[in-house]
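Chemist: Sequence first, then the predicted structure, then my questions.
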Amino acid sequence: MSPTSDSLVAAFRQLTDPRHRRGVRHPFAGLLSVVFLGLLSRHPDFASLARWAKRHWPALREAFGLTRPYAPHATTYSRAAAAFSIDEFRGALAGWLARVMADAPTAAAVDGKTSKQAHDADGDPIHVLNVFAHDARVCLADWPIGDGKETEPEVLKAHLDELFAAWPSLRVLTGDALFCQRPLARAIVEAGRDYVLAVKDNQPDLHETIRAAFADATPASASATARGKNAGRSRPGGSGATRRRRTTPARR
């Protein structure tokens, strides 16, 4: 059975094979597909992954276009996985997801998580920022946070253009109180998207301002605000925001 044009194996064929031609016995896309599926099956190291692949080799061989009668050794997987381009992999996987998903995601949650399987050069778990579409039940993107020098909101702000280019259907991002920061909110709005961010007592002034603003809000006032924003967007150069001009009394 040959992989179809919209299969994950076909997407992995877009990646550059980092191996030397001499001694190559297995197609790179097939090997990477085995590694990918093995990780999804909770085999975090190459030794257990190789044992799992050996048990299921007839099915894997047919599904992923592998030609050898015997499964490769663990070192074959590790050498192939150590040299390929992460950026190419991200692009191929995101493109494949966008093609096969029945409904393009319109909303996603951003949250930081510590990986239980991935470790850095010092052996410490890697902390990553995930963008998760709950309706589709898939992680659309993830980026490492680093060693504490960067914060999760800063990482998200730095990758907003990349995220919206890969997933143009995204209209709303949600996040907890950590992401309630003006520079990030401004960047999301300037990209033509919306946000739903939690505000807690850790920002008392902002929390009280929001409570006061919503205390007198009515459906009619909300509709009037929405009409005003839409009118601002329809004007040339309009951004929906009302410009305030400061005036001072004329000097005599």
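Modeler: On my side now, so go ahead.
Chemist: contacts and neighbour counts: CA atoms only from here.
Modeler: Fine.
Chemist: So the nearest residue to L178 once chain neighbours are set aside versus Q181, what's the distance?
Modeler: Nearest non-adjacent residue to L178, counting by C-alpha to C-alpha, 6 or more residues apart in numbering: P153, 7.4 Å away. Distance of P153 to Q181, given as C-alpha to C-alpha, to the nearest Å: 8 Å.
Chemist: sec struct for L129, please.
Modeler: Secondary structure, DSSP: H, G, I helix; E, B strand; the rest coil: L129 is strand.
Chemist: neighbours of it, just the number please.
Modeler: L129 has 20 neighbours, counted by other C-alpha atoms under 10 Å.
Chemist: can you check R68 too?
Modeler: Using other C-alpha under 10 Å, R68 has 12 neighbouring residues.
Chemist: The one 10 residues further on now?
Modeler: Here the count is done by other C-alpha under 10 Å, and S78 has 15 residues near it.
Chemist: hang on, the earlier thing: more crowded one of P153 and Q181?
Modeler: Ranked by neighbour count (other C-alpha under 10 Å), P153 and Q181 place P153 first, with 21 against 13.
Chemist: any chance you could map the helices in the chain?
Modeler: Remark: helices assigned in the chain by DSSP state H are 8-12, 28-40, 46-55, 57-63, 74-83, 86-100, 152-158, 160-166, 182-190, 204-215, 219-234.
Chemist: Can you point out the buried residues in stretch 95-109?
Modeler: Of the residues in stretch 95-109, 95-98, 104-105, 107-109 count as buried by neighbour count, 16 or more other C-alpha atoms under 10 Å.
Chemist: which residues are in contact with that stretch?
Modeler: 6-8, 11, 130-136, 166-167, 169-175 (C-alpha atoms under 8 Å, 6 or more residues apart in numbering).
Chemist: residues making contact with stretch 187-203?
Modeler: 157, 160-161, 170-177, 179-180, 185, 206-207.
Chemist: Alongside the first one, take a look at this:
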Amino acid sequence: MSAPSLFQHLSVIPDFRQSWKVQHQLSDILFLVVCAVICGSEGWDEIEDFGHSKLDFLRQYGDFGGGIPSHDTLARVMALINAEQLQTAFAEWMKACHDVTQGAVVAIDGKTLRGSYCRGKQKGAIHMVSAFSAANGVVLGQVKTAQKSNEITAIPELLKLLNLQGCLVTIDAMGCQKKVAAKVLHKGADYLLAVKDNQPKLMQAFEQAFPMSELIGFEGDAYVTDEKNRGRQETRYHFASEFTQEFQDLSYEWPGLKTVGVVMSFRTEVGRAPEEPTLRYYISSAELSAKKLAEAARQHWFVENKLHWSLDVALREDACKIHRGYAAENLARVRHIALNYLKGETSFKGGIRRKQKKAALDESYLATILAG
């Protein structure tokens, strides 16, 4: 991931302003915001302050002939930039600098931006659905929905933006839809979908084919993992099978269905009685072994503990109260760009916050991050 590549993709976003009034190029404004967020700036005032202190550095990449825009200009421009065009530019940038590998897990999941809620303007919090490359820890693309329930319609729109050839796309139960499965296959990928009560026929088939009593003595392909952490122990039994008689009719409804899987989890904590076992069900168009099912199901949760956690804890996304126009959505994409850059820099072994602080203090390190 290189700065010239990013700058090139940002430059193609049309400028909505009247040309004779433009003092600061749109690509300069976007690049300034990206660099400032990489270095830990959180609001328009801080981004302006960052720009003034790093003007000579920024001019190595952009024009900045008019100097640094004021915080008011930053707020106004970021609120009016076409969010869909920035969305497309981001996805095209990731296609150019990130190659997906055969069989790699791409996890799709949503996150609500709590700070984008504005009670006074009767504006609900927006919900971003992201595609996350589990192996590389980077965001490949994202789309906005008005609320979590709209993930069903957002996921196909997100899939359109991505290069997924040969990948295994994992989605939670919200995205367990026939149209979503067909769209994933159309992109040259395989799907692994979690199954819950929103698909009652599938649930009934799983309950009939894999009752608890039979799982305990399961003679097919099985794989066990055991995880201990801070006084808690969780043992997971993974079972994978070709679809059985119970799924025969459903296999015609779900395109490409080849594997059905079950994960049975037992959790115990020190000083507490063991919890009841939990069952999770999966369908997949890939021929998965129980071990591969275990790995893919586990990697799906990377989107929670490696993406959403980083956005909230390191980049303080939920604390951001900016909600004017398209600003919340556009800033969410800028955070994804910044996070991709920070995760892509591996010479310094610190966490995201330490990398941000080091980049703010050391321009050579910031240049290293931008060079990717």
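Modeler: Nice, thanks for sending it over. Please read all numbers here as calculations on a predicted model, not as lab measurements.
Chemist: Need the TM-score between these chains.
Modeler: The TM-score (TM-score structural alignment, normalised by the length of structure 1) is 0.69; 218 aligned residues with a C-alpha RMSD of 3.6 Å.
Chemist: Give me the buried subset of the contacts of stretch 95-109 of structure 1.
Modeler: So, of the contacts of stretch 95-109 of structure 1, 8, 11, 130-133, 136, 166-167, 170-175 end up buried under the neighbour-count rule (16+ other C-alpha under 10 Å).
Chemist: Could you pick out the longest strand of structure 1?
Modeler: In structure 1, assigned by DSSP state E, the strand with the most residues is strand 107-119.
Chemist: In the contacts of stretch 187-203 of structure 1, find the pair that's most separated.
Modeler: Spatial extent of those (C-alpha to C-alpha) is set by the pair D161 and H207 at 28.9 Å.
Chemist: Helices along the stretch 201-350 of structure 2, start to end?
Modeler: For the stretch 201-350 of structure 2, the helices defined by DSSP state H, counting those that start in this stretch cover 212-216, 290-300, 302, 309-313, 327-344.
Chemist: what's the shortest one in contact with?
Modeler: The contact list for helix 302 of structure 2, computed with C-alpha under 8 Å, 6+ apart, reads 107, 134.
Chemist: repeat that with 10 Å
Modeler: 106-107, 132-135, 137, 308-309 (C-alpha atoms under 10 Å, 6 or more residues apart in numbering).
Chemist: With stretch 110-120 of structure 1 instead?
Modeler: Stretch 110-120 of structure 1 has contacts (C-alpha under 10 Å, 6+ apart) with 39, 42-45, 124-133, 139, 141-146, 151-153, 156, 173-176, 178-179.
Chemist: Mind giving me the PyMOL select for these, buried ones only?
Modeler: Buried subset of the contacts of stretch 110-120 of structure 1, written as a PyMOL selection, criterion 16+ other C-alpha under 10 Å:
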select buried, resi 43+126+127+128+129+130+131+132+133+141+142+143+144+145+152+153+156+173+174+175+178+179
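Chemist: just checking, which of the contacts of stretch 110-120 of structure 1 belong to strands?
Modeler: Under the assignment DSSP E, those contribute 125-133, 139, 141-144, 173-175 to strands.
Chemist: Stretch 11-24 of structure 1 aligns to what range in structure 2?
Modeler: Counting by TM-score structural alignment, stretch 11-24 of structure 1 pairs with residues 9-22 of structure 2.
Chemist: Just the endpoints, please. Distance across the matching stretch?
Modeler: End-to-end distance for stretch 9-22 of structure 2, by C-alpha to C-alpha: 20 Å.
Chemist: residues making contact with it?
Modeler: Residues outside stretch 9-22 of structure 2 that contact it (C-alpha under 10 Å, 6+ apart): 3-5, 25-31, 66, 77, 80-86, 88-94, 96.
Chemist: roughly how far apart are the counterpart of L173 of structure 1 in structure 2 and D72 of structure 2?
Modeler: Aligning on TM-score structural alignment places L173 of structure 1 opposite V169 in structure 2. Distance from V169 of structure 2 to D72 of structure 2, counting by C-alpha to C-alpha: 41 Å.
Chemist: Tell me how many other residues crowd the counterpart of Y191 of structure 2 in structure 1.
Modeler: Taking TM-score structural alignment, Y191 of structure 2 has Y195 as its aligned residue in structure 1. By the measure other C-alpha under 10 Å, the count of residues near Y195 of structure 1 is 19.
Chemist: And for the one 5 residues further on?
Modeler: Residues within reach of K200 of structure 1, counting by other C-alpha under 10 Å, total 14.
Chemist: cool, and E219 of structure 2?
Modeler: Number of residues near E219 of structure 2 (other C-alpha under 10 Å) recorded here: 9.
Chemist: wait, what's in contact with it?
Modeler: Neighbours of E219 of structure 2 in contact, by C-alpha under 10 Å, 6+ apart: F239.
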